[in-house]
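Enquirer: Next comes the sequence, and after it the predicted model I'd like to discuss.
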Amino acid sequence: MRMFGAVVRALREARGGSRDDFGAYVGYSASQVAMVERGERMPSARFVARAGEFLGARAAVEAAAAHLERSPHPSWFGEYVEREAEAVGLCVYDTHLVNGLVQTEGYARAVLNARFPVLEEEAIERRLEARLSRQVLLNRVPSISLSFVVEEWVLRRPMGGSAVLKGQLKRLLEVGRRRNVSIQVMPTSYEGHAGVDGPMTLLETPERQLLAYLETQGNGRIIDDRDEVSVLHTRYGMIRTQALTPGDSAELIEQMAGEL
């Protein structure tokens, strides 16, 4: 990615274009352009095509792009991963699995092994490495604000077996002690709550734009419509209110781990 970024930067500077102007044309912010130019962000196919047009050097840009190592993530998930990596705030409601950002290696491997159609071993290893690499976000400086709400039944499903689940529960307790992280459990005993429409992820960008990400089987989409995002933020706020407090959640998770 560094080579591609260096080529784009050299062409942009030779043309005399600013990152703001260039970014407006390719659909990236100036900070996102800077990340591409430093080799810190994988450019999308649209970025490559639009960059070639803006810079008047389509052949050179495409030649540089040919050397890019593509993401091991599914194509529909790639844009979200990019957004996640640069987010300053993240709120997540999970209903099926523990979130990838806080999965242990054993739990993540069990999830990938459970996929159907079955993944080849090489694909499992690639995706496992990619999933765990996203967790650098937890140690980023300055720190990101993270809020997780997870359904209780997710934490009771023995994904990978009892030992793997116990390790995952202990991992949640460890991460939940961080000052920038909140982990809450939505108890199964709750008769009805605002999360009945399913999982969601809410992001805040460095430019303070609020986005949402919704995922279905084999597909996902980022939402930037203000009205839609506003509804989801309001819904997430209610979900947090209805879930156990972080302290009570930690006690429940510790109890579940002790039962294994």
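Expert: On my side now, so go ahead. Predicted model, so just to flag it, every value in this text is computed and none were measured.
Enquirer: switch to C-alpha atoms for all contacts and neighbour counts from now on
Expert: OK.
Enquirer: which residues sit against stretch 241-255?
Expert: 149, 155, 169-170, 173, 176, 182-187, 193 (Cα atoms under 8 Å, 6 or more residues apart in numbering).
Enquirer: Just the closest of the residues you listed to residue 85, please.
Expert: residue 182 (18.5 Å; Cα to Cα).
Enquirer: Verify the assumption that that closest one is located in a helix.
Expert: No: Residue 182: not assigned to a helix; according to DSSP: H, G, I helix; E, B strand; the rest coil it is strand.
Enquirer: ok, now which ones touch it?
Expert: So residue 182 contacts 146-148, 176, 246 (Cα under 8 Å, 6+ apart).
Enquirer: The residues you listed in strands, which ones?
Expert: Judged by DSSP state E, the contacts of residue 182 include 146-148 as members of strands.
Enquirer: Dump those residues to TSV, plus neighbour count.
Expert: Listed next are the ones in strands among the contacts of residue 182 as TSV, based on neighbours: other Cα atoms under 10 Å:
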residue	neighbour count
146	20
147	20
148	21
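Enquirer: closest to residue 227 among the residues you listed?
Expert: Using Cα to Cα, those come closest to residue 227 at residue 147, 21.6 Å.
Enquirer: how far away is the closest one from residue 5?
Expert: Distance, residue 147 to residue 5, using Cα to Cα, to the nearest Å: 33 Å.
Enquirer: Could you do residue 169 as well?
Expert: Separation of residue 169 from residue 5 (Cα to Cα) stands at 40 Å.
Enquirer: mind listing the helices for the stretch 51-200 of the chain?
Expert: 58-65, 75-86, 105-113, 121-133, 152-156, 162-176 (DSSP state H, counting those that start in this stretch).
Enquirer: contact partners of the second one?
Expert: Applying Cα under 8 Å, 6+ apart, the set of residues contacting helix 75-86 from outside is 41-42, 44, 71, 90, 134, 137, 203, 205-206, 213, 219-222.
Enquirer: Narrow the residues you listed to those in strands?
Expert: Among the contacts of helix 75-86, the members falling in strands (DSSP E) are 90, 203, 213, 219-222.
Enquirer: ok, second structure coming up, stack it against the first:
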Amino acid sequence: MSEGVDEAGWDVEPGDEIESIVQAVGRLLKVCREAAGMTVPELAEAMGYGEDMIRKIERGARIPRPEFLDKADTLLKAQGHLRAFMEDMRKARYPKKVRELAELEGRAVEMSLYSNHNIHGLLQTEEYARALLRTWRPAYSPDQLERMVAARMARKSVFERSPSLELSFVQEEVTLRRPIGDTMVLRRQLQHMLEVAKLPFVELQVMPTGRANHPGTGGLIEVLKFVDGTGVGRSDGDFAGRPVSIPRQLRLLDLRYGIIRAQALTPEESLAFIEQALGEL
């Protein structure tokens, strides 16, 4: 956690549709606190947070972490009323611009993911993600940065689902070479990828830079398939980068991804390639 970022939660983005439920949780916290006969300073001391943070949560300006609600429920003897909102706050932890993506990933039974510029977010370690997001401009505030990192790490829950979904990644070689953060950050990132690649429902492949003629030159491609046979996809090089779900558009992305996958190194060759890249650092 970066210095100066309070672990209680994140500020609500102006105009976010979750604002009303966050305000309702804040009002409930205040009711429970007053019913327990505690002042804001007393609750802040007992919870281990600043008074200003408690006030921000109570007035709905701060999204509390689920862990905060769990602890507050016990402390205030709220009989589960605060805990009842923990799942809502888990969803609210996602910034507005990635909330829909996280929902789609949560429903997918199959994902095909080609990345040509950075290591895909689902494969990133926390320190790599933080270092990468620090390069974005305009720069995130410390609070925004930590919320983005937390949301990216939370999306990795797709690896823990049962039954598991099928995940196929193709990474351009350059993404394994670019020392985002520093060399040690990249080393740990590659080690993490080797671990993920060994999961039975994951296929991780590398596209060598020497493969000059392949249809990934248009940029990132993502295709998500759902249990009902529908899907959604996007590509940097098509449809203005917007998500698409029309079958003929999905077929185009499927075709392109299939060719990319066929031209990349096999999963076994890719593991060896990553191990070699790791040894060269």
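Expert: That came in fine, so what should we check first? Everything numeric here is computed off the predicted structure, so don't read it as measured data.
Enquirer: Superposed, what's their TM-score?
Expert: Remark: TM-score between the superposed chains equals 0.70 [TM-score structural alignment, normalised by the length of structure 1]; 196 aligned residues with a Cα RMSD of 2.4 Å.
Enquirer: pretty sure residue 259 of structure 2 contacts residue 207?
Expert: No: if you go by Cα atoms under 8 Å, residue 259 of structure 2 and residue 207 don't touch, sitting 11.3 Å apart.
Enquirer: Neighbour count: these two, which is higher?
Expert: With neighbours defined as other Cα atoms under 10 Å, residue 259 of structure 2 and residue 207 compare such that residue 207 has more, 26 against 14.
Enquirer: Alignment lookup: that one to structure 1.
Expert: By TM-score structural alignment, residue 207 of structure 2 lines up with residue 186 in structure 1.
Enquirer: quick one, which of the helices of the stretch 51-200 of structure 1 is nearest to residue 230 of structure 1?
Expert: Taking Cα to Cα, helix 75-86 is the member of the helices of the stretch 51-200 of structure 1 nearest to residue 230 of structure 1, at 18.3 Å.
Enquirer: Measure how far the closest one is from the centre of its chain, please.
Expert: 6 Å (Cα atoms, centre = their mean, to the nearest Å).
Enquirer: got it, and stretch 9-23 of structure 1?
Expert: Counting by Cα atoms, centre = their mean, stretch 9-23 of structure 1 is centred 29 Å from the centre of its parent chain.
Enquirer: Pull out the buried positions in it.
Expert: 9, 11-12, 19, 22-23 (16 or more other Cα atoms under 10 Å).
Enquirer: Looking at the ones in strands among the contacts of residue 182 of structure 1, which one is closest to residue 118 of structure 1?
Expert: Nearest to residue 118 of structure 1 among those: residue 148, at 28.9 Å, using Cα to Cα.
Enquirer: Identify the residues contacting the closest one.
Expert: 91-94, 181-184.
Enquirer: residue contacts, whatever residue of structure 2 lines up with residue 89 of structure 1?
Expert: Under the alignment by TM-score structural alignment, residue 89 of structure 1 pairs with residue 110 in structure 2. Residue 110 of structure 2 makes contact with 165-167, 224-226, according to Cα under 8 Å, 6+ apart.
Enquirer: Can you list which of those carry over to structure 1?
Expert: Checked against structure 1 using both residues aligned by TM-score structural alignment, their matches' Cα atoms under 8 Å, the contacts of residue 110 of structure 2 keep these contacts: 165-167, 224-226.
Enquirer: want to throw the residues you listed into JSON lines with distance to residue 75 of structure 2?
Expert: Putting those into JSON lines (distance: Cα to Cα, whole Å) gives the following:
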{"residue": "165", "distance to residue 75 of structure 2": "39"}
{"residue": "166", "distance to residue 75 of structure 2": "42"}
{"residue": "167", "distance to residue 75 of structure 2": "42"}
{"residue": "224", "distance to residue 75 of structure 2": "42"}
{"residue": "225", "distance to residue 75 of structure 2": "43"}
{"residue": "226", "distance to residue 75 of structure 2": "42"}
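Enquirer: which two from these end up farthest apart in space?
Expert: By the measure Cα to Cα, 167 and 226 form the most distant pair in these, at 12.7 Å.
Enquirer: Closest to residue 107 of structure 1 out of the ones in strands among the contacts of residue 182 of structure 1?
Expert: residue 148 (17.3 Å).
Enquirer: In structure 2, what residue corresponds to the closest one?
Expert: Correspondence of residue 148 of structure 1 to structure 2, assessed by TM-score structural alignment: residue 169.
Enquirer: Now, of the contacts of stretch 241-255 of structure 1, which are buried?
Expert: For those, buried by 16+ other Cα under 10 Å: 149, 155, 169-170, 173, 176, 182-187.
Enquirer: Kindly indicate the member of the contacts of helix 75-86 of structure 1 with the most neighbours.
Expert: In terms of neighbours by other Cα under 10 Å, the contacts of helix 75-86 of structure 1 top out with residue 203 at 25 neighbours.
Enquirer: Excluding covalently adjacent residues, which one is nearest to the equivalent of that one over in structure 2?
Expert: In structure 2, residue 203 of structure 1 lines up with residue 224, judged by TM-score structural alignment. In space, and not counting its chain neighbours, residue 224 of structure 2 is closest to residue 111: 4.6 Å by Cα to Cα, 6 or more residues apart in numbering.
Enquirer: surely that neighbour meets residue 164?
Expert: No: here residue 111 of structure 2 lies out of contact with residue 164, judged by Cα under 8 Å, at a distance of 11.4 Å.
Enquirer: looking at this, residue 63 of structure 2 is in a strand?
Expert: Yes: according to three-state DSSP, residue 63 of structure 2 belongs to a strand.
Enquirer: what's near enough to touch it?
Expert: By Cα under 8 Å, 6+ apart, the contact list for residue 63 of structure 2 reads 8-12, 22, 57, 89, 92-93.
Enquirer: I appreciate the help and will end here.
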